[in-house]
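*Asks:* Structure here, sequence nowhere to be found:
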């Protein structure tokens, strides 16, 4: 089967290890094959090519965490990306870490990882959801307790998780502010219904939830923008992980700093229902055919992306 896989690892030039070619499908006992109709890229794929979380002894490794397709019974499904993995210290791994990923014509997955795709959701839209959109949903709804909030700040909008958080929070009726250094991205943020501002800008109000994936450069701003009792929900630190925290502000404002990672199968099903109901639609940056995966990775690595990059089979 055709697949996009890591054939070598290079911390400095990760795309040199990306290969398109033929690899066999191996289906472990108790798993089922899925015909992949669409997949999407994540920065996790770039980090894998750098060798982060993917040692050389697991090569070649098919890349990709997200996919939607058809199961052996003809059902249209979305693949939940988290696999139980007793060999991993976390107790789980994502597709493409220990088990072959989703950027292939076919994928092997536990049947319990297959979530029904509603008829009103396209394969391309569904393929955007399992990692970035599910992470944003879990951060907002579960960890951030969105039902108790009126306002949200999203730092560094443009990438998959942050853009998903903007779209979800707006669609669920919250006042949303979002930062970006890029004027073009700020225009697109505004088109989603949020108030777009430059990083570090003063907001007209303090917010109840901050979605934080940038890290050290924005964390002080996140704290200063937080209302009493606000939740600062952190899912990453793409620009630096050693943030200074003024503990006086934490206790005086009774702030909650919450870590967040991925989400649950039930949350993915709930997210699919939101999409099917027309409440919100995934933001797709661009779509590529399988033969264009190299160009798709180059676009992701360049950083000039707003939303998700989708691969259609």
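*Replies:* Received the coordinates, thanks. Please read all numbers here as calculations on a predicted model, not as lab measurements. Numbering: from 1, shown residues only.
*Asks:* CA only for contacts and neighbour counts going forward, please
*Replies:* Noted.
*Asks:* Look up how far residue 162 lies from the residue nearest to the spatial centre of the chain.
*Replies:* The centre of the chain sits closest to residue 132, judged by CA atoms, centre = their mean, with a distance of 1.5 Å. Noted for residue 132: a distance of 8 Å to residue 162, by CA to CA, to the nearest Å.
*Asks:* got it, and residue 116?
*Replies:* 25 Å.
*Asks:* Show me which of these two is the more surrounded one.
*Replies:* More crowded of residue 116 and residue 162, by other CA atoms under 10 Å: residue 162, with 27 against 17.
*Asks:* in which helix or strand would I find that one?
*Replies:* helix 160-171 (DSSP states H and E).
*Asks:* what does that helix contact?
*Replies:* With contacts defined as CA atoms under 8 Å, 6 or more residues apart in numbering, helix 160-171 is touched by 42, 132-133, 135-137, 140, 152, 154-157, 175-176, 178, 189, 192-194, 211, 213, 279-283, 306-308.
*Asks:* Just the buried ones from those?
*Replies:* 42, 132-133, 135-137, 140, 152, 154-157, 175-176, 178, 189, 192-194, 211, 213, 280-283, 306-308 (16 or more other CA atoms under 10 Å).
*Asks:* Comparison target below:
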């Protein structure tokens, strides 16, 4: 049991059972129209271990993803899994006192994918503590703040994999990022610019275009003609931008898709695909080795994630409201130590 862990007594049919408890933010119901109404902040039992190699981490910081809002809407969760502690990303301290970054993908034989991310089958990171296999812990690099590192394991890792493993960015001179402003897209802009690529980024919001330009991109309105065709497109928007992605792609370019926030059934001009020899590649998340490479890249280059705001865990509801507003630029971080 962790130092300072609270306990609560519950009656069973035969006796009083005392279990450790902690404060957490969790989905207590589903509400597609108003996901914030399905959010509860309160006490939950400590997370259980699911093998001898599992450890409990004292969470230092976490960050929100749109996955959390989808969970509140009932996407990816079943009613019998409720209540489910939300959150995929975290930094914390392991039982030995070592600062760590939590890799959120857990082997899950019961899931058709064979894996799941925290808050799908196992309690997530928006709590005082989270339990994961020890193999899911990476050292927090020196000089990288816990609140910054907490942004990396989901959105930034997805962007890193889109650029490197799937997009072969080392073969690209120019990159287009659709829908800059969200966590993955903004990460892709910052990473591609730090890699020395010419970066173009789209946004409907003039203020967001100004901010993405400050990250090193040429910011344009959605659908605008680019000065050149690009070798790599980072696509998280979907139907609303996919035709523009196809038209902006140079011969033999890669269009890497990790989301479809504005429609998942775009019309695709197959003649353009085969005539230009384009590759359309899907991806999500990344591996522990890719997360280690991302952490090292950020530490060595002095690159820090784009943070919209940091909210103390005591007012975690504000973090969800901010994400749900659609006005975010970068990551919303929850500081559990504040």
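*Replies:* Here it is on my side, so go on. Just so it is clear, the structure is predicted and the values come from calculations on it, not from any experiment.
*Asks:* TM value for the aligned chains?
*Replies:* For this chain pair, the superposition-based TM-score is 0.99 by TM-score structural alignment, normalised by the length of structure 1; 313 aligned residues with a CA RMSD of 0.7 Å.
*Asks:* The helix holding residue 162 of structure 1 against structure 2, how far on average?
*Replies:* Its aligned residues in structure 2 lie a mean 0.1 Å from helix 160-171 of structure 1 after superposition (mean CA distance after the TM-score superposition for structure 1).
*Asks:* in that helix, what's buried?
*Replies:* 160, 161, 162, 163, 164, 165, 166, 167, 168, 169, 170, 171.
*Asks:* Tell me the helix or strand right after it.
*Replies:* Downstream of helix 160-171 of structure 1, the first helix or strand assigned by DSSP H and E is strand 175-179.
*Asks:* so what does that following strand touch, helix or strand wise?
*Replies:* strand 151-154, helix 160-171, strand 195-197 (3 or more CA pairs under 8 Å, 6 or more residues apart in numbering; DSSP states H and E).
*Asks:* can you give me the strands for the stretch 101-250 of structure 1?
*Replies:* Secondary structure of the stretch 101-250 of structure 1 (DSSP state E, counting those that start in this stretch): strands at 106-110, 114-116, 151-154, 175-179, 195-197, 207-212, 226-234.
*Asks:* what residue of structure 1 takes the place of residue 243 of structure 2?
*Replies:* Counting by TM-score structural alignment, residue 243 of structure 2 corresponds to residue 220 in structure 1.
*Asks:* cool, and residue 285 of structure 2?
*Replies:* Per TM-score structural alignment, residue 285 of structure 2 is aligned with residue 262.
*Asks:* quick one, what contacts its match?
*Replies:* Taking CA under 8 Å, 6+ apart as the test, what residue 262 of structure 1 contacts is 131, 132, 134, 135, 138.
*Asks:* Residue 269 of structure 1 versus that one, what's the distance?
*Replies:* 14 Å.
*Asks:* related to what we said a few turns ago, can you flag which of the contacts of helix 160-171 of structure 1 belong to helices?
*Replies:* 135, 136, 137, 189 (DSSP state H).
*Asks:* Next, the buried residues of stretch 111-118 of structure 1.
*Replies:* 113, 114, 115, 116, 117, 118.
*Asks:* What residue, apart from its backbone neighbours, is nearest residue 312 of structure 2 spatially?
*Replies:* Leaving aside its chain neighbours, residue 312 of structure 2 sits nearest to residue 335 (4.7 Å; criterion: CA to CA, 6 or more residues apart in numbering).
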